[in-house]
Structures are given as C-alpha cells and as structure tokens.
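**Q** here are the coordinates; sequence isn't available:
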C-alpha cells in the first residue's frame, strides 16, 4: 500500500476549455492500471470544447449544477450524484451551468497495447449558439 503525494492543481488549457477550469490528477493510469481519474472544477459557464475519448469516459458529479451534450443530442442537466457514461468515440462537451459552479470526477482508460491514435481527441470550442444561456 502506498499513499501517493498530491500533485498541484492545474489550470485547464484554453484549447480544451472555455472559462475558468481547474483539475487535480487523482490517478494517472500507470502500469499495470489503465485508469485515469481527474477531479475537475468549473466556474459558472465554464465548459470543455467538443471532444471524444478512444475508450469512453465516465463523469460523476460531486457538486453544483452542470450540463452535458453529445453531438446532435439534447443538453442534459447534471446534479450531484449524477453519473454519465460517454461511449468510445462519441463527441461531447460538459461543464458548469451558466449560473452555477460544478465539480465532477472524470474517469477514463489510457490507450492499451495495440491501440493507436489520441487518447482524447479535442475539437472545436462549443459556440455561443450551442451553449445555453441563463438556464
């Protein structure tokens, strides 16, 4: 058994996020594990760009109110305790509602042996027309 040191919080990079986003790495997927886990904190209105994960992603909301949308799907409101699974390759975005903070655990698997390509494929930012205002 080992207690791992807590790394410093990281600011979400502008090419991946709109608004103020901070994340803490909890699990890095070091061999033999492929599991990666981040605690992500979004300021009101902050959200990811469109993206997809080679091995899918699970989000578990821990605090606040958030939004998630798959490309072409409806926007879904998230509250504490909600868990969302996005299958491999499905483009989506997620983040805080316009007037609330939101925190979630983001869980996904690193690329395994024989898998090629990006673990996470980042796309365009969500447009003002796509992100709802004042929900």
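**A** Looks like it arrived, so ask away. Everything numeric in this text was worked out from a predicted model, so none of it was measured.

**Q** drop to CA atoms for contacts and neighbour counts, all remaining ones
**A** Will do.

**Q** Show me where this protein has its strands.
**A** Applying DSSP state E to the chain gives strands spanning 10-11, 17-18, 21-28, 35-42, 47-48, 51-53, 57-64, 66-70, 76-78, 83-86, 92-96, 102-109, 120-122.

**Q** want to compare, so here's the second one:
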C-alpha cells in the first residue's frame, strides 16, 4: 500500500512539473524574450455584431472590461462623462473593468464590431438621442 501511495505522489509531482515546463517552454513562434500565456480563470467572450445605422447598446459596464474592434463601417462609442468617439474599420477602443460606456453605429452609417469581454455585464439606462447624436471626436 505504501508503494502505491509513493508511486501516486511521485507521478502527481512529475505531472505537475511537466505541465509547468510545458507552460514555460519557449514558443518557437515568439522571439525576443519570454511570452507567458495568462490563464486568469475567466473565459473571454467574443461577440460579433452588425449595428444598423442609429442602433446602439444601453449604457453598461463589464466586470473584466471590453475591447471593441470595428471590422467594417463606422462605430460610435462613449465613456460616461467623455466625448463621443468615432471609430472606423480596423480601429479599436477599450473600456476598463467597471467603466460605464455604450457603443453602436453612427446615426447615418452602420457597422460591424467584434466585442471581447470578460466577466459579467451590468446593464443601465438607455442612451438618449441627445447623447447619441453629440458631435463625435474623430
């Protein structure tokens, strides 16, 4: 019985060390230093949305933040208290954890976005037409 227990402990230790080495092993596709993949226990969610002209989200925030990448067309976004920002295809923005914001299309142009989030979403009030139609910072 003692030999079986010792063998199990040894195998468990070896497997743990092997996994650590596998994670720390230098990836041949990266150069110039060590690159470590972070696993923080929170899965990212990637959503792909087409916003028709004039459409937008409500004010909201994300527990782990949100990255917005405009794939095509035009997008508008705003952090609460800041200016409306216009984004075009290939441009990105980031709203950090707990930062209240909205995003959507321009009033007269649609757009497609990839939205990457982590954690829960807190939905708030609708974005008013006055807020939405404010002149964007380009």
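**A** Looks like it arrived, so ask away. Everything quoted here is computed from the prediction, not taken from an experiment.

**Q** List the TM-score for the superposed pair.
**A** Superposed pair, TM-score by TM-score structural alignment, normalised by the length of the first structure: 0.67. Supporting alignment: 96 aligned residues with a C-alpha RMSD of 1.7 Å.

**Q** quick revisit: any idea which of the strands of the first structure is most buried?
**A** Sort the strands of the first structure by mean neighbour count, taking mean count of other C-alpha atoms under 10 Å, and strand 47-48 sits at the top with a mean of 28.

**Q** on that earlier part again, turn the strands of the first structure into JSON lines, including distance to residue 129 of the first structure.
**A** Supplementary listing: these in JSON lines, determined by distance: least, C-alpha to C-alpha, whole Å:
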{"stretch": "strand 10-11", "distance to residue 129 of the first structure": "25"}
{"stretch": "strand 17-18", "distance to residue 129 of the first structure": "14"}
{"stretch": "strand 21-28", "distance to residue 129 of the first structure": "21"}
{"stretch": "strand 35-42", "distance to residue 129 of the first structure": "20"}
{"stretch": "strand 47-48", "distance to residue 129 of the first structure": "14"}
{"stretch": "strand 51-53", "distance to residue 129 of the first structure": "18"}
{"stretch": "strand 57-64", "distance to residue 129 of the first structure": "23"}
{"stretch": "strand 66-70", "distance to residue 129 of the first structure": "13"}
{"stretch": "strand 76-78", "distance to residue 129 of the first structure": "16"}
{"stretch": "strand 83-86", "distance to residue 129 of the first structure": "23"}
{"stretch": "strand 92-96", "distance to residue 129 of the first structure": "14"}
{"stretch": "strand 102-109", "distance to residue 129 of the first structure": "21"}
{"stretch": "strand 120-122", "distance to residue 129 of the first structure": "19"}
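
**Q** Quick one: closest of the ones you listed to residue 132 of the first structure.
**A** strand 66-70 (9.2 Å; C-alpha to C-alpha).
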